[in-house]
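Trainee: Coordinates for the following, if possible.
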Amino acid sequence: MSSEKSIRLAAGDVELTVNPAIGCRIEGLRIAGTELLRQGERYGSFPMVPWCGRTRDGEFSNGGVHHRLPLNAPPHAIHGTGRDAAWRTARAGDSEADFYYDLADPWPYSGRVTQTFALSGDSLTIRMGVETYGTSFPAQAGWHPWFLRNLGSGGQDVRIGFTPKWQEERGADHLPTGKRITPLPGPWDDCFGMPDGVDVTLTWPDELELTVKSPAEWVVVYDEQPETVCVEPQSGPPNGLNTDPWFVTPIEPLEITTTWSWRRL
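Mentor: I've put the predicted structure just below:
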């Protein structure tokens, strides 16, 4: 485990804490003293890389080469290895910071993942990149924030607002069947298509409105737990290593960005 300490960024009355030692996870996002993320080593907000969500049976292929990943959510492999890695701090300022780690076993290809954070008084922009040290490989990247359903000040629970073009039909194994359907009402543990870019608004009535945006075209919304709501922009759908991968090559990395912006109500 890395000995790196948590990095605190601040802008006005907004405070962001990132811990590179536990997967370069956002430990907390406080706005005017109010925490927005569930606390704990499994929570906050973590990067999903080099794949997002579940990979069927932990198996994928790169051309004619077949690979097996550890089944950390049997019978599947889930959420990548980046959340379990010890990242390094490349730069840390008052309101911006950059981090990286090198891909390693059990991921079968060598490369580097970078993540940058830029905080302002009304927004947070996060960028992630995946590059190879030689061999091209399929990959995905995204984020898994655990937003609090209730901010704990006596207000109402959060409301989710978004208009996806489609929903990936979910099979009994929790993976997309390959069929796109008209979006269904929640609760959800589902992937949605937003071809014009991810745009999801979380509203805590009379308290705060937060919008998650990304040029990425897929978002998983997970609101089946009583304490949290997850809005996960990602570069492809669950099992995307097999169905819709991005191929990282020596001249074309995988790059993804998300911006969270907020306003008080």
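Trainee: Please make it C-alpha for all contacts and neighbour counts, starting now.
Mentor: Will do.
Trainee: Would you mind listing the residues in contact with residue 61?
Mentor: 67, 242 (Cα atoms under 8 Å, 6 or more residues apart in numbering).
Trainee: next SSE after the host helix or strand of it?
Mentor: Per DSSP states H and E: residue 61 is located in strand 59-62. Using DSSP H and E, the helix or strand that follows strand 59-62 in sequence is strand 65-68.
Trainee: what packs against the following helix or strand past that next one?
Mentor: Tracing the chain past strand 65-68, the next element assigned as helix or strand by DSSP H and E is strand 77-78. Helices and strands touching strand 77-78, by 3 or more Cα pairs under 8 Å, 6 or more residues apart in numbering; DSSP states H and E, are strand 54-55.
Trainee: hmm, who's touching the strand it packs on?
Mentor: Under Cα under 8 Å, 6+ apart, the answer for strand 54-55 is 73, 76-79, 175, 238-242.
Trainee: Out of those residues, who's the most crowded?
Mentor: Neighbour tally across those (other Cα atoms under 10 Å): the maximum, 29 neighbours, falls on residue 238.
Trainee: got a list of what that one touches?
Mentor: Residue 238 touches 52-55, 175-176, 191, counting by Cα under 8 Å, 6+ apart.
Trainee: Reformat the residues you listed as CSV; add distance to residue 164.
Mentor: Formatted as CSV, the contacts of residue 238 follow (distance: Cα to Cα, whole Å):
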residue, distance to residue 164
52, 19
53, 19
54, 21
55, 23
175, 18
176, 16
191, 10
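Trainee: of all the residues you listed, which comes closest to residue 257?
Mentor: Nearest to residue 257 among the contacts of residue 238 is residue 52, at 14.6 Å by Cα to Cα.
Trainee: Please provide the structure for the following sequence as well, for comparison with the first:
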Amino acid sequence: MSDEDITLTAGDAEVTVQPGNGGRVGGLRVGGLELLRQGERFGCFPMVPWCGRIRDGRFRDGATVRQMPLNAGPNAIHGTARDGAWKVARRKADEVVLTYALVEPWPYPGLVTQVITLAGAELRIAMSVEALDSSFPAQIGWHPWFNRNLGGRDGREGQDVQVSFDPAWQEERGDDHLPTGNRVAPKPGPWDDCFGMPGGVDVTLTWPGQLELKVTSREEWVVVYDEQEAAVCVEPQTGPPDGLNTLPRLVTPLEPLEAATTWSWTRL
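Mentor: Predicted coordinates:
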């Protein structure tokens, strides 16, 4: 196990990976511009074995009700793997493979593998969850904190990021920040909301005059969060918040849960 940061490089891009801090991508610099908000709890962390909030921290597996620790008011949020140290399975200049053994408070033995690859003007992150014993419900997702403003150059201030996407629906959000189960027409922001994109997640972030970045995934769920002044989050995931209850994906010893997201960028 290594707590030391790992740096991946390709072209004018540099990625910092932090195995000891939840297996997160701690930074992404393109041509000297840092795209991710810096700080111990920021960057881009993996959400696994669930994404977003679980209502009351409880989910049902068959006849068994499981209780997770409450760390978001009355709910449990963002999985357990972001709070642990990951192991480095292998690494090279432009790729690193990390693993994390699911442990308490998660009640099922399992192994999470994350492959982070930097290639040209593209960062690809793939993740899988394997069941080592009994089957269990799970989710996979990522929670990047993109800087709202990349700073200025040539004496000019940078402009705030613009977020563009075309979802098929928006999950209606209750007062508890969890989906009600109703799908509604997409509404203008600010957002802390889950959207459906059946053709796959496809969200464009544009920092005018500086950089355009596309967040894509074959998954059809994305949470967009832009209620903080410093950053904007675009979170591809395998199901909506509280999905362990409403849309569980079963991981079995024979069939892991797999997902991937790609960030690709163009300098403007």
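Trainee: Do you know the score for how well these two fit?
Mentor: Overlay of the two chains. TM-score (TM-score structural alignment, normalised by the length of structure 1): 0.99; 264 aligned residues with a Cα RMSD of 0.7 Å.
Trainee: chain center to the strand holding residue 61 of structure 1: distance?
Mentor: Strand 59-62 of structure 1 has its C-alpha centroid displaced from the chain centroid by 22 Å (Cα atoms, centre = their mean, to the nearest Å).
Trainee: Quick check: which helices or strands does the helix or strand residue 142 of structure 2 falls within pack against?
Mentor: Secondary-structure element containing residue 142 of structure 2, defined by DSSP H and E: strand 141-147. Applying 3+ Cα pairs under 8 Å, 6+ apart, we find strand 141-147 of structure 2 packed against strand 44-47, strand 231-237.
Trainee: Give me the contacts around it.
Mentor: Taking contacts as Cα under 8 Å, 6+ apart, the residues outside strand 141-147 of structure 2 that touch it are 34-37, 42-48, 50-51, 161, 230-238, 259.
Trainee: now with 6 Å?
Mentor: 35-37, 43-47, 51, 231-233, 235-237 (Cα atoms under 6 Å, 6 or more residues apart in numbering).
Trainee: Following the chain onward from that strand, which element is next?
Mentor: Per DSSP H and E, the first helix or strand lying C-terminal to strand 141-147 of structure 2 is strand 162-164.
Trainee: In structure 1, what stretch matches the helix or strand just after that next one?
Mentor: Remark: after strand 162-164 of structure 2, the chain's next helix or strand is strand 169-173, criterion DSSP H and E. The alignment of strand 169-173 of structure 2 onto structure 1 (TM-score structural alignment) covers residues 166-170.
Trainee: isn't residue 82 of structure 2 right up against residue 20?
Mentor: No: if you go by Cα atoms under 6 Å, residue 82 of structure 2 and residue 20 don't touch, sitting 9.5 Å apart.
Trainee: Looking at the two now, which is surrounded by more residues?
Mentor: residue 82 (22 against 19).
Trainee: For that one, what is the corresponding residue in structure 1?
Mentor: Residue 82 of structure 2 maps onto residue 83 of structure 1 when the alignment is built from TM-score structural alignment.
Trainee: what does residue 205 of structure 2 give?
Mentor: Counting by TM-score structural alignment, residue 205 of structure 2 corresponds to residue 202 in structure 1.
Trainee: how much space between its match and residue 221 of structure 1?
Mentor: 11 Å (Cα to Cα, to the nearest Å).
Trainee: With residue 10 of structure 1 instead?
Mentor: Residue 10 of structure 1 is 28 Å from residue 221 of structure 1, by Cα to Cα.
Trainee: Ok, residue 58 of structure 1 next?
Mentor: 22 Å.
Trainee: got it, and residue 53 of structure 1?
Mentor: 11 Å.
Trainee: These two: which is more packed in?
Mentor: Counting neighbours by other Cα under 10 Å for residue 53 of structure 1 and for residue 221 shows that residue 53 has the greater number, 27 against 21.
Trainee: which residues does the more buried one contact?
Mentor: Taking Cα under 6 Å, 6+ apart, we find residue 53 of structure 1 in contact with 78-79, 238.
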